[in-house]
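**Student:** missing the sequence, but the structure's below:
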C-alpha cells in the first residue's frame, strides 16, 4: 500500500460522483459511478455496494480497481489504483451503512467496498501526465 498525498484526498472529497473502474479476468472493462465515498485514511477508501452487478463479478475474478478524480479549481486530476475487499459486517460496514441511510433511506447497502490504495498517478494534461506520484 501507499499513502495518498493530501491533494489527492482533497480532490476526491470535491468530486461527485466518482468513476470506479474494474476489469474481468479476461480484461473486459466496466466502469460505474460511485456516489458515496468515505476516505478512511490516506491508504484506504470505502465505497458502498448498493447495486453492483458486473462490478461484483469483475471484483470476484480480479480484485484490482481504479478511480479517477478531478477538480477544475484548482486544476487537478489523479488516477488511483488499488485492491478491493468487502465487509458485510463490523465497524466499517456499519459506518458506511449509516452514511448510506443518511443520504438515501430507501437504499439497502449490500457490502462496504474497502479499496486499499496501491498506486497514485498524475492525470492532468501536461508534461507530468501519467507519472506515478505514490
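**Tutor:** Looks like it arrived, so ask away. Here the structure is a predicted model, which means the values were calculated and not measured. Residues are numbered from 1 along each chain as shown.
**Student:** hey, let's count contacts and neighbours off CA atoms from now on
**Tutor:** OK.
**Student:** just list the residues touching residue 121, thanks.
**Tutor:** By Cα atoms under 8 Å, 6 or more residues apart in numbering, the contact set of residue 121 is 78-80, 129-134.
**Student:** for the residues you listed, pick the one with the most neighbours.
**Tutor:** Using other Cα atoms under 10 Å as the neighbour test, the contacts of residue 121 are led by residue 78, with 25 neighbours.
**Student:** helices and strands around the strand or helix carrying that residue, which ones?
**Tutor:** For residue 78, the host element (DSSP states H and E) is strand 76-87. Helices and strands touching strand 76-87, by 3 or more Cα pairs under 8 Å, 6 or more residues apart in numbering; DSSP states H and E, are helix 6-14, strand 64-71, strand 111-122.
**Student:** then this one, side by side with the first:
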C-alpha cells in the first residue's frame, strides 16, 4: 500500500496542471495536461474526464497510468492503476464537484487512480528514484 506523504500532498494541491500519461495495449503513449484532479485520500486521486478521447481508449485497454507535475512546491511522478466510473456514486460526486469548480464542464467519467509508486522528478543524482 502506497501512501502519499504530507509534503507530496501539499505540492500536488498547489499545482494547477498535471500531465496525465497513458498507453494503449500496444504501448503507444499519450500524455495530456489536466486541471480537474484532486486528492481523495492518501492512496487515491480522482481525475474528472470531460474531454478524454485517446486517453479514455488507452485506459480501457491498459489501466496503468502516470501523472507528472512541477510547481512552486516541487513536483513528482505518481504512478498507479485506474478504474472508470460512469454511473455510480463516485461519478455523481465527480459531477457535483465539477458543478462547484467549473460549472461549464460536464464529466463523461470519473477516473479513480490508486497510487502504486511515487518518484523524484527534481534534477540531480536522485532523479527518477522511487521514494514510496
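**Tutor:** Arrived safely. In this text, all values refer to a predicted model and were calculated from it rather than measured experimentally.
**Student:** report the TM-score for the pair.
**Tutor:** The TM-score (TM-score structural alignment, normalised by the length of structure 2) is 0.93; 132 aligned residues with a Cα RMSD of 1.3 Å.
**Student:** before we move on, the earlier item: how about the strand holding residue 78 of structure 1: buried residues?
**Tutor:** Across strand 76-87 of structure 1, burial judged by 16 or more other Cα atoms under 10 Å covers 76-84, 86-87.
**Student:** related to what we said a few turns ago, rebuild the contacts of residue 121 of structure 1 as CSV, extending it with distance to residue 8 of structure 1.
**Tutor:** Listed next are the contacts of residue 121 of structure 1 as CSV, based on distance: Cα to Cα, whole Å:
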residue, distance to residue 8 of structure 1
78, 7
79, 9
80, 9
129, 15
130, 14
131, 14
132, 12
133, 10
134, 10
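**Student:** nearest to residue 54 of structure 1, out of the helices and strands packed on strand 76-87 of structure 1?
**Tutor:** For residue 54 of structure 1, the closest of those is strand 64-71, at 12.8 Å, according to Cα to Cα.
**Student:** specify the angle between that closest one and strand 111-122 in degrees.
**Tutor:** Following axes from the mean of the first three to the mean of the last three Cα atoms, to 10 degrees, one obtains 60 degrees for the angle between strand 64-71 of structure 1 and strand 111-122.
**Student:** strand 64-71 of structure 1 maps to which residues in structure 2?
**Tutor:** Residues 64-71 of structure 2 are matched to strand 64-71 of structure 1 when aligned by TM-score structural alignment.
**Student:** mean per-residue distance, that stretch versus structure 1.
**Tutor:** Overlaying structure 1 shows stretch 64-71 of structure 2 at a mean distance of 1.1 Å from the equivalent residues (mean Cα distance after the TM-score superposition for structure 1).
**Student:** on contacts alone, who are the packing partners of the helix or strand containing residue 56 of structure 2?
**Tutor:** Secondary structure from DSSP H and E places residue 56 of structure 2 in helix 54-61. On a contact count with 3+ Cα pairs under 8 Å, 6+ apart, helix 54-61 of structure 2 meets strand 18-23, strand 29-34.
**Student:** what would those strands look like in TSV with distance to residue 46 of structure 2 and mean neighbour count?
**Tutor:** Converted to TSV, these look like this (distance: least, Cα to Cα, whole Å; neighbours: other Cα atoms under 10 Å):
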stretch	distance to residue 46 of structure 2	mean neighbour count
strand 18-23	12	21
strand 29-34	11	15
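**Student:** please tabulate those strands in TSV, including the columns distance to residue 59 of structure 2.
**Tutor:** Shown next, in TSV, are the helices and strands packed on helix 54-61 of structure 2 (distance: least, Cα to Cα, whole Å):
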stretch	distance to residue 59 of structure 2
strand 18-23	7
strand 29-34	10
